[in-house]
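**Q** let me see the structure of the following:
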Amino acid sequence: MNILISGGSGFLGSAFSRELMTRYRAQNKELQITWLTRDSSQAHPDDIAMMTYDELAGTDKSFDVILNLAGAGIADSRWSDERKETLLASRVKPTESILAFIARSSAKPKLLVSGSAIGWYGTQGDKPLTESSGFETDFAHKLCDDWEQLALKATQYGVPVAIVRTGIVIHPDGGMLGKLLTPFKMGVGGQLGDGKQIMSWVSREDWVGAAIFIIEKSLADPANTQMTDNNSLKTTNDTPALVYNLTAPNPVANHTFTKALGSWLNRPTFFTLPEFLLKLMFGEMSTLLIDGQKVLPQALQDAGYNFKQPTLKQALEEQN
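**A** Below is the predicted model of the structure:
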């Protein structure tokens, strides 16, 4: 397999790359991973190739799969108008570059896997949400939908697309858990608001495993003969376009998450950050902390993926 990854050096892309190399070496399969980057001097493992966006615009290389993960962190800072523009541009520009490459390539990729987030569904409380569910309009939805709709244009060139809507990824190396470790270790961690909001999470190990599963399943079945109405997306052509929720099958309330994290670290969790303070601190972005989403991985489970860490306890204790 020859795979191109935007965002390859990030929290998810780097873990994906390591696991894919480990699996393919164990199976004596050929593999070439290329990270797409804006900085040609970026540090990277010796066995991973690097390609800048300028080089992509002129290359005659071909790739079996493109994994599109580039994008600024949605929860990294307050959503000012400038920050919203940055969040959108950091997703749109890399995707546009990938689409331009696909359009002029004589040997098209067999699959484009493009990132998104469960924010696509908007705020819907504790209502169970699967890939066939509708959405509530807010900034997170619009950001995700604009990104998804752009990626789906790859189907116009005959390239199948898999959209992966990612939940809260659990691993101490980064993401939400990485940011929470310091305050919790100091004994000042606690629940957010009333703690009743549902958190749809996934371990990084299962995120990586699910992404590889989706890729290998698609390559083995290019026509996606097992696609269903539950996770197929509407396009203007017959090229397959699917969506998967990359979340664990057991979402939990924030209160439960807080207690589990405190227990794992052997630290108290007496503190509470009230809703009004979260809104004051984070503005509109506080919706990510206050308003829950109960997003379920129906398409993954229907396709036969078996979660290695289906419970939060396992995700915290079985870190790799």
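
**Q** make it CA atoms for all contacts and neighbour counts henceforth
**A** OK.

**Q** for the chain, identify the residue most remote from the centre.
**A** Phe270 (31.2 Å; Cα atoms, centre = their mean).

**Q** so what's that residue closest to, chain neighbours aside?
**A** In space, and not counting its chain neighbours, Phe270 is closest to Gly190: 5.9 Å by Cα to Cα, 6 or more residues apart in numbering.

**Q** give me the number of residues near the one you found?
**A** 23 (other Cα atoms under 10 Å).

**Q** who's in contact with it?
**A** 184, 258, 269-273 (Cα atoms under 8 Å, 6 or more residues apart in numbering).

**Q** just the buried ones from those residues?
**A** By neighbour count, with 16 or more other Cα atoms under 10 Å, the contacts of Gly190 hold 184, 258, 269 as buried.

**Q** want to put them side by side, so please do this one too:
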Amino acid sequence: MHILLTGGTGLIGRQLCRYWLTQGHRLTVWSRRPEQVANLCGAQVQGVARLEQVAAPVDAVVNLAGAPIADRPWTHKRKALLWSSRIGTTETLLAWLEGLEQKPAVLISGSAVGWYGDGGERELSEDSGPVQDDFPSQLCIAWEETAQRAEALGMRVVLVRTGLVLAAEGGFLSRLLLPFKLALGGPIGNGRQWMPWVHIKDQIALIDFLLHKSDASGPYNACAPHPVRNSEFAKTLGQVLHRPAVVPMPAFALRVGLGELSGLLLGGQKTVPERLLAAGFTFQFTELRAALDDLSSRL
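**A** Okay, the predicted model is just below:
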């Protein structure tokens, strides 16, 4: 199978490339820095700067491109970049797909549990609507709606609403390591917000599962069946790292320092992967402690 990836040099994209190479698939990554693709994704992966350089036919497209949402405060300029790197990139991809004589069978497009907004105490399945109209929700809704236009081209469209990905090679967990190792880690705000998490191995496995499941379409919550509150996450991470986790991060300090972005840390979603489980996907890691223990030797 020939698979085209956007965002292939990111945390999930790199792992997908390594996995699919072992499965014998042919991989092409559309990247702003194509010269780095072979080094980051695997020597056999072709990097292209323009979609016109992609050798047809393509059997599947995996669209994960998007600037990191929590790296810096959401100024007007940053919001514009977050928007263009997702919606703008997907629109360019769709224009290219429209011009192909032979269309790929499936588009798997990234999204996030932020689609729901801050869900409070509500349990959120894929049948739930958006709870709060904040910037992450608006961003994800527009991203999904853009990707869904590929259905008009005769393609199967899958939307992967990813939670917090646990990995040793990067992602949000890497940002927590220094304060926790210095015994300065702890709950954020009141610690009651829900954190939908997923182990990187399950994230890769579920995307592969959805790629090959010919009747899979629409949104899927990519998170383990048992989300935890922020206070429990901090406590468990502290135990795994053999450090206390009792230094709280006050909500007011986050709001002053990060502005609107603080809502991403102080809010949360109690999401459940209802459609994945119903489709027959089996998670390798369903409990947070087991997931963190698996990663602990590399943290």
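
**Q** TM between them?
**A** Here the TM-score for the pair of chains, by TM-score structural alignment, normalised by the length of structure 2, is 0.94; 292 aligned residues with a Cα RMSD of 1.3 Å.

**Q** tell me the counterpart of the residue farthest from the centre of structure 1 in structure 2.
**A** Here Phe270 of structure 1 is matched to Val246 in structure 2, going by TM-score structural alignment.

**Q** equivalent analysis for Leu289 of structure 1, please.
**A** That one, Leu289 of structure 1, aligns with Leu265 by TM-score structural alignment.

**Q** can you show me the strands along structure 2?
**A** 2-6, 26-30, 46-48, 60-63, 106-112, 123-124, 156-162, 164-166, 194-195, 197-199, 218-222, 228-229, 270-271 (DSSP state E).

**Q** let me know which of these is the nearest to Lys79 of structure 2.
**A** strand 106-112 (16.1 Å; Cα to Cα).

**Q** coming back round to it: can you tell me what the residue nearest to Phe270 of structure 1 aligns to in structure 2?
**A** So, by TM-score structural alignment, Gly190 of structure 1 is matched to Gly186.

**Q** quick one: that match from Glu169 of structure 2, how far?
**A** Computed as Cα to Cα, to the nearest Å, the Gly186 of structure 2 to Glu169 of structure 2 distance reads 22 Å.

**Q** contact partners for Trp79 of structure 1?
**A** Residues in contact with Trp79 of structure 1 (Cα under 8 Å, 6+ apart) are 282-285.

**Q** do that again at 7 Å, thanks
**A** 284-285 (Cα atoms under 7 Å, 6 or more residues apart in numbering).

**Q** corresponding residue for it in structure 2?
**A** By TM-score structural alignment, Trp79 of structure 1 lines up with Trp74.

**Q** for Asn306 of structure 1, same thing?
**A** In structure 2, the residue matched to Asn306 of structure 1 (TM-score structural alignment) is Thr282.

**Q** give me the distance between its match and Gln269 of structure 2.
**A** Thr282 of structure 2 is 21 Å from Gln269 of structure 2, by Cα to Cα.

**Q** and those two? Which one has more around it.
**A** Gln269 (26 against 15).

**Q** so that one touches Asp118, yeah?
**A** Yes: with contact defined as Cα atoms under 7 Å, Gln269 of structure 2 reaches Asp118; the gap is 6.0 Å.

**Q** pretty sure Leu164 of structure 2 is touching Pro196, no?
**A** Yes: counting by Cα under 7 Å, Leu164 of structure 2 does reach Pro196; the two are 6.1 Å apart.
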